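>>> Test case, fold it:
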Amino acid sequence: MPQDAIPGPGRSHSGAPHSRAIRKRGLAGRLDSLRGFDLGVYSILAVTHPSANVPVIQVSIRSDYDPAAHLELGRALRRLRNEGILIVGSGSSSNPLDPGDAVAGSRAFDAWLVNAVVDLPPVQRRRCLLDWKRAPYARIAHPREDHLMPLLVVVGAAENEPGQVIYREDGPKSLSSYRFGNSVASTDTVGLLPSISTSKIEAQETAE
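Model (predicted):
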């Protein structure tokens, strides 16, 4: 699907306050009004909002995949929820690349992730996610962290709110999606669901 098929409304400077909020947290960030939609943005919103009538600010993950930095990124964006803005983390609870290990690896890791996100108190939840590489089959489920880091962003934004599973797929690859918040209002945060954008905030470690 061509990315310009979703011409979302808004202005190129609409992400400026949020970019400043990110930098105040000590994270590098810049606005990029030229880069197009990421796969996780347009592939989902083309289905959920085909008329492209919802403005969305797209925020990148960091190139170093630092879990602590992504939690902090979520904290920087937390105030958006008070403005009625939905925060969506676009990723996957498991993304195994080796078909031979996909079933066992994704099931074991997904079970660990559900326990960490839903069953543990917030402080323990954050500790587990920071140390996610110790989880069973961690590197089978996530050879690279790019599909997992968006979850840490929404966990940082939700902070002490409980998480719940809102979607589960058990095979052949196990997948789960989560929601943080007590209602379906736009102040919730949603994790591991793929987020139209007129501006993009780069929150990557590498400097321009």
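>>> Please make it C-alpha for all contacts and neighbour counts, starting now.
Will do.
>>> so which strand or helix has residue 156?
helix 149-158 (DSSP states H and E).
>>> Give me the residues contacting that helix.
61, 65, 67, 70-78, 87-91, 126, 129, 180-181, 189-192 (Cα atoms under 8 Å, 6 or more residues apart in numbering).
>>> Contacts only, for the nearest residue to residue 94 once chain neighbours are set aside.
In space, and not counting its chain neighbours, residue 94 is closest to residue 141: 4.8 Å by Cα to Cα, 6 or more residues apart in numbering. Contact analysis of residue 141 by Cα under 8 Å, 6+ apart lists 94, 95, 96, 97, 102, 105, 106, 109.
>>> and after the longest helix seen in the chain, which helix or strand comes next?
The residue-count maximum for a helix in the chain (DSSP state H) belongs to helix 99-114. Counting by DSSP H and E, the next helix or strand C-terminal to helix 99-114 is helix 122-130.
>>> which parts of that next one are buried?
Within helix 122-130, the residues that count as buried by 16 or more other Cα atoms under 10 Å are 122, 125, 126, 128, 129, 130.
>>> Sequence B follows; please return its structure for comparison with A:
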Amino acid sequence: MNTFAQTTLSTPDDSLESGARQPVFFMSHGGGPWPYMEGAFHALFAPLGTALRAVPHQLPQAPRAVLVISAHWEEPVFTVSTAAKPGMLYDYYGFPPHTYSVRYPAPGSPEIGQRIAGLLSDAGWPVATDDQRGFDHGTFCMMQEIYPDASVPVVQMSLKHGLDPAEHIALGKLLQPLRDEGVLIIGSGQSFHNLRLHGAAARQASEVFDQWLQQAMALPQTAQRHQALTDWAQAPAARLAHPREEHLLPLMVIAGAAGDDAAHLIFSEFLADSRTSAFRFGS
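Below you'll find the predicted structure:
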């Protein structure tokens, strides 16, 4: 049996001081531009939409900005977006024409982007900034549900080529101070991401891997949790769940940023034919 800390949704308390620590999240962004579609495809992701819309109610206060670690951005070194008014990247294929003109008009935050870059450079890490990159669908599809009014600034951060789990956990540790500065950190990926596996095979593989993942996140010691994630490829059905691990790596960053905070399972549903789970760390 998993031993996750019990959690209930609550309304943000405006009386909390501005320095209240933000939790961190690993969420799914769903398939393609699903929030902007209707009918059966949109309905597949209805449970995910409910979970994403619940995120603001799990925060101590409205965030100053959101930092999204996107599964859809990889660079030779960790890279931070610093655009004041990010554009859009329609990085999906074969969807209706209107989905290539949707807009998520949230501002960026060059100030917070530079703050993030400074955390890495002060630790001796190579880091880059990008003032041109727009929101990819790993960011805008998720944020459309969390903050549909696009009122909160959004900063994106890349993964690093090589997709080394330990390195991404270490990145998360460097990002921890942001939680006390009003920045909400979200890893945007999916706990199962094999677009070639369908039907019963996808269902079985996702169930097996998800059971391991929930157990790993429920480990009582932070070091145990980090070690399990570092060795994730040895988990049951690991390479069936993630032939390439870019959609799992945002969880490594979030686990690092979580520090010693316990994991809360906040979503575990079948999206189409595969089980997907999401986690919050911190209260």
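>>> circling back to that earlier point, the contacts of helix 149-158 of structure 1, buried ones only, as a PyMOL selection?
The PyMOL selection below is limited to those of the contacts of helix 149-158 of structure 1 classed as buried (16+ other Cα under 10 Å):
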select buried, resi 61+65+67+70+71+72+73+74+75+76+77+78+87+88+89+90+91+126+129+180+181+189+190+191+192
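>>> From the contacts of helix 149-158 of structure 1, which land in helices?
67, 70, 71, 72, 73, 74, 75, 76, 77, 126, 129.
>>> Where does the strand ranked longest in structure 2 end up in structure 1?
Counting by DSSP state E, the longest strand found in structure 2 is strand 65-75. Alignment of strand 65-75 of structure 2 against structure 1: no match, by TM-score structural alignment.
>>> Which elements pack onto that strand?
helix 137-146, strand 154-160, strand 183-189, helix 249-258 (3 or more Cα pairs under 8 Å, 6 or more residues apart in numbering; DSSP states H and E).
>>> Report the angle between the host helix or strand of residue 275 of structure 2 and strand 183-189.
Taking DSSP H and E as the definition, one finds residue 275 of structure 2 inside strand 274-281. Orientation check (axes from the mean of the first three to the mean of the last three Cα atoms, to 10 degrees): strand 274-281 of structure 2 against strand 183-189 gives 160 degrees.
>>> Next, the residues that contact strand 274-281 of structure 2 from outside, please.
23-28, 190-192, 202-204, 206-207, 210, 255, 258, 261-270.
>>> Drop anything exposed from those.
23-28, 190-192, 202-204, 206-207, 210, 255, 258, 261-268, 270.
>>> now for residue 41 of structure 2: what does it line up with in structure 1?
So, by TM-score structural alignment, residue 41 of structure 2 is left unmatched.
>>> what about residue 41 of structure 2, neighbour count?
Residues lying near residue 41 of structure 2 (other Cα atoms under 10 Å) number 15.
>>> cool, and residue 276 of structure 2?
23.
>>> Looking for the alignment partner of it in structure 1.
In structure 1, residue 276 of structure 2 lands on residue 175 (TM-score structural alignment).
>>> Once you drop chain neighbours, what's closest to that match?
Per Cα to Cα, 6+ apart, closest to residue 175 of structure 1 is residue 169, 5.0 Å.
>>> distance of the one you found from residue 136 of structure 1?
To residue 136 of structure 1, residue 169 of structure 1 is 19 Å away according to Cα to Cα, to the nearest Å.
>>> And for residue 42 of structure 1?
Counting by Cα to Cα, the gap from residue 42 of structure 1 to residue 136 of structure 1 is 32 Å.
>>> Give me the more crowded residue out of the two.
Higher neighbour count among residue 42 of structure 1 and residue 136: residue 42, with 27 against 19, using other Cα under 10 Å.
>>> one step back: residues in contact with the longest strand of structure 2?
With Cα under 8 Å, 6+ apart, strand 65-75 of structure 2 has contacts from 109, 112, 136-139, 152-161, 182-189, 246-250, 253.
>>> wait, which of the helices and strands packed on strand 65-75 of structure 2 is closest to residue 129 of structure 2?
Nearest of these to residue 129 of structure 2, taken as Cα to Cα: strand 154-160 at 9.1 Å.
>>> State the number of residues packed around residue 134 of structure 2.
21.
>>> same check, this time on residue 132 of structure 1
Neighbours around residue 132 of structure 1, by other Cα under 10 Å: 19.
>>> That one -> structure 2?
Residue 132 of structure 1 maps onto residue 232 in structure 2, by TM-score structural alignment.
>>> Please report how far the residue nearest the centre of structure 2 lies from residue 252 of structure 2.
Closest to where the C-alpha atoms of structure 2 average out (Cα atoms, centre = their mean) is residue 187, at 1.9 Å. Per Cα to Cα, residue 187 of structure 2 is found 9 Å from residue 252 of structure 2.
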